[in-house]
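[1] Next comes the sequence, and after it the predicted model I'd like to discuss.
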Amino acid sequence: MELIKVAVVFFVILAVLNRRLPLYAGMLAGTAVTLALFAIPPAAFAAAAAKALTGWDTWDVVLAMYVISVLQVSLDHRRHLENAQRAMAGLFHDQRLNAALASVFIGTMPAAPAVTICGRIIDNMAGDHLTPAEKAACASFFRHIPEGFLPTFSIILIVTSLSGVPMASFVAVMLPMAAVLVAIGFAVYLRRIPRSVPERAAGKAESLRLLLRSLWTIAAIIAVILIFGLPASLATALVTAVNFRTDRFSPSEVRRTLVRGFDWKITVGMISIFVFKEVLVATGVIDRLPDYFARLPIPTFLTLALLFFFGTLVGSSTAAGTAFTPLAFAALPGGASLLVLLVGFSWGASQLSPTHLCMAVACQDFGVPMTAFIRKTILPVLIFLVVITGYYLLLTALGL
């Protein structure tokens, strides 16, 4: 019964967003329906809202959203993204591969608003060959590939720690699935786009120098996060400030860029997502998911995979990883192969969850309804879940 209530809540959110109303309208509607269906008392709602509004995670995302938006505006202003695409054309001679790899590289930055930079690259490359919904889905898909295996993301740190699987083992076993994701994204989204290599692309050495000049800010942000452990918002702010200096922005240009980088609708929408997620957690439905799935007449490994999938869909990948990883490894002895399966299903669910920040940002950026975005994302996610299930069965058959 509670899962039906959750389905009703998500249906309401999607129905509101499908009318092209702002993100915060959908989240507020979902919060109101959750409060009503689960009969959450005012005191519990106040506590959940206060936790969301005072938590650093909320404001780190809000700040990261703003500073990355400012960075994107500054890169556009100096045509760095356009130059990066020209540079990659000289390196790989295929604009589709260029855009895919650039989005994967940018996706290594653990901040939801990075999808806007990927969106700009995909939009410039695809032209009229993809619809806005396909562009949004494509940008989000490639941007999230690193989230499935890189230790710059909290979910990977959490599940490897709780499972006892060495980080190196997990990454090594997961890397083939990252390659599979690139292939799936290419087949579903990019194969209809012409290769369209410039007739006189620059040489590889010149292209490499141009690429470094164009995207050094992204590389620097990732390095600062990894080396110094700074939050994404602070790391991006520091690098953006340096970029203003190196690109010789005048004071008036800096002011215009800072103003253009702010969008109050997106800011309120981000905050409303965190409030909704805390209210949903307060219902206790995530804690009761193991009981629901334990009754299903399916193999244990698939039960655990679905538990991670729906736990991520309802809550978040971090919540699912924290709550269910100890349970999974107690129920089914396994090493890196089991963890790859669980993380893969969690990754797939996060690409379809209405509470996923990147989805909201991508939909807002391309002006498309969330239902249209999900329709363009379901197929590659389903293909990936089938492939990773087969991969798990192969690994276990080989005793890995």
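    That came through, no problem. Residues are numbered from 1 along each chain as shown.
[2] okay, CA-based contacts and neighbour counts for the rest of this
    Will do.
[3] Please tell me how far the top helix by length along the chain is from the chain's geometric centre.
    Longest helix in the chain, counting residues (DSSP state H): helix 370-397. Distance of helix 370-397 from its chain centroid, counting by CA atoms, centre = their mean, to the nearest Å, is 16 Å.
[4] this is the comparison structure:
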Amino acid sequence: MDAIKLAAIFTLIICLMKMKRPLSFSIICGIAAACVLFGIGINDAAKAIFESITSWDTLSLILIFYLIAFLQRMLEKRDFLNLAHRSLNGLFNSRRINASLAPAFIGLLPSAGAVFVCGEMVKSACGNDMSDEDQTFITSYYRHIAESFLPTYSSIVIAIQLSSVPVSSFLFAMFPMMVVLMALGYIFYLRKLPKETGMEPSTNKLDDIKNMVKSLWTIVLTIALILIFEFPVYTATFVSIVLCIFVHRFSMKELKPMFSSALEWSIVINTFVVMIFKEIIARTGAIASIPGIFALLPVPTVIVFALVFFFCTVISGSMATIALCMPLAYQSIPNGGPALLMLLMCYTYAAMQISPTHICLTLVTDYFHTGMTELLKRTVPVIASFCAIAAAYYLILTKLF
């Protein structure tokens, strides 16, 4: 019954989005449905809402969005994003590389707010040759490739810890799937974009590299502070903003309008709503019943867990799924090793690309003013292909490890 109730809640959300209702409204209706179907009283629901909107996880997420948006305003003020675009043109003279490599690189920054910078660079690369809906997919898809394997993301760190698989073994196992992700994005959508930039090939690659560093050094610094020195994302971004103010001599007159423009209320509201939804779903306890349901299927155990990770992630996000299901997976398949971790994280990654609990999907559709259903329509065939390839690759890895 829990699974049927969850299916009803997600069907309601999807139908409302299909009817062009705002995502925030659709998820609020999903929250109300969850409270009714699972018998969550008004007092318990109010407590869950209060704890969700006041938790540091939620507030720090909004702080990160604000700081990233502020940094983006600064880069736009000095025209650095356009300079980065021109530098990429000079180095590769390929719009396809600009539209994929830039968001993939910026995706190394473990923050949903980075999608704003990615979106601007994809817009510059695609121009009028791709629809807003296709640009939405390209931005979201390539920005999240790093999230499938990079151990700066908390979900990856927790998965590695719980599975006891060495980081190097996991990265070795995941590298071919990272290549697959890049290739699938090209096959399905990126190849539709004309390659030519309309510019003459650069004759001074060194200047292009210098301009690239000049335009994106703040993002590189932020990533370095996170990767090397393990700074929190908000601290690393704040440090980059402060240094950018002094290095590029921003005046208070220039900075003053950014304090208000960096705060986008639609993003704040959507963030609160998504986080409340995650908390309400977690309180239902329904996710714990899903492994037992899939265990009844007449399929190999490894496929059962792949499906469990996929559907649980769609419902409650990657963190809850990994914390709950990873120990169970390795108890059931004790010799799973890197191959099993690769498969489970591939399915987790794939599920996050269509999950309503994934805040980045809300941000990118808001940025391009497109609908969530249009993004999902483009995403599902790609991740279905990715999951099929991951399953076949798992069979190969089991022979190697």
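    Done, it's in. None of these values were measured; they are calculated from a predicted model.
[5] helices and strands around the longest helix of the first structure, which ones?
    When contacts are defined as 3 or more CA pairs under 8 Å, 6 or more residues apart in numbering; DSSP states H and E, helix 370-397 of the first structure sits against helix 2-18, helix 132-143, helix 167-185, helix 336-350, helix 357-366.
[6] closest to residue 373 of the first structure out of those?
    helix 132-143 (5.3 Å; CA to CA).
[7] Check the mean deviation of the next helix or strand after that closest one from the second structure.
    Scanning forward in sequence from helix 132-143 of the first structure by DSSP states H and E, the next helix or strand is helix 154-163. Following superposition, helix 154-163 of the first structure is found to deviate from the second structure by 0.6 Å on average (mean CA distance after the TM-score superposition for the first structure).
[8] what distance separates helix 154-163 of the first structure from the centre of its chain?
    17 Å.
[9] tell me the contacts of the residue nearest the centre of the second structure?
    The residue at the geometric middle of the second structure, judged as the C-alpha nearest the mean C-alpha position with CA atoms, centre = their mean, is residue 144 (4.6 Å). Listed by CA atoms under 8 Å, 6 or more residues apart in numbering, the contact set of residue 144 of the second structure reads 104, 107.
[10] Pull up the gap between it and residue 285 of the second structure, please.
    Remark: distance between residue 144 of the second structure and residue 285 of the second structure (CA to CA, to the nearest Å) = 28 Å.
[11] same check, this time on residue 82 of the second structure
    48 Å.
[12] Who has more neighbours out of these two?
    Using other CA atoms under 10 Å as the criterion, residue 82 of the second structure and residue 285 rank with residue 82 on top: 17 against 11.
[13] What strand or helix carries that one?
    helix 80-92.
[14] hmm, back to that, the inter-axis angle of the longest helix of the first structure versus helix 167-185?
    What separates the directions of helix 370-397 of the first structure and helix 167-185 is an angle of 130 degrees, with axes from the mean of the first three to the mean of the last three CA atoms, to 10 degrees.
[15] Buried residues in helix 370-397 of the first structure, which are they?
    370-374, 376-378, 380-381, 384-385, 387-389, 391-393 (16 or more other CA atoms under 10 Å).
[16] now do stretch 329-337 of the second structure
    Buried residues in stretch 329-337 of the second structure (16+ other CA under 10 Å): 329, 330, 336, 337.
[17] ditto for stretch 167-179 of the second structure
    Burial within stretch 167-179 of the second structure, assessed by neighbour count using 16+ other CA under 10 Å, is assigned to 167, 170, 171, 173, 174, 177, 178.
[18] can you redo those as a markdown table with distance to residue 184 of the second structure?
    Shown next, in a markdown table, are these (distance: CA to CA, whole Å):
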| residue | distance to residue 184 of the second structure |
| --- | --- |
| 167 | 25 |
| 170 | 21 |
| 171 | 20 |
| 173 | 18 |
| 174 | 15 |
| 177 | 10 |
| 178 | 10 |
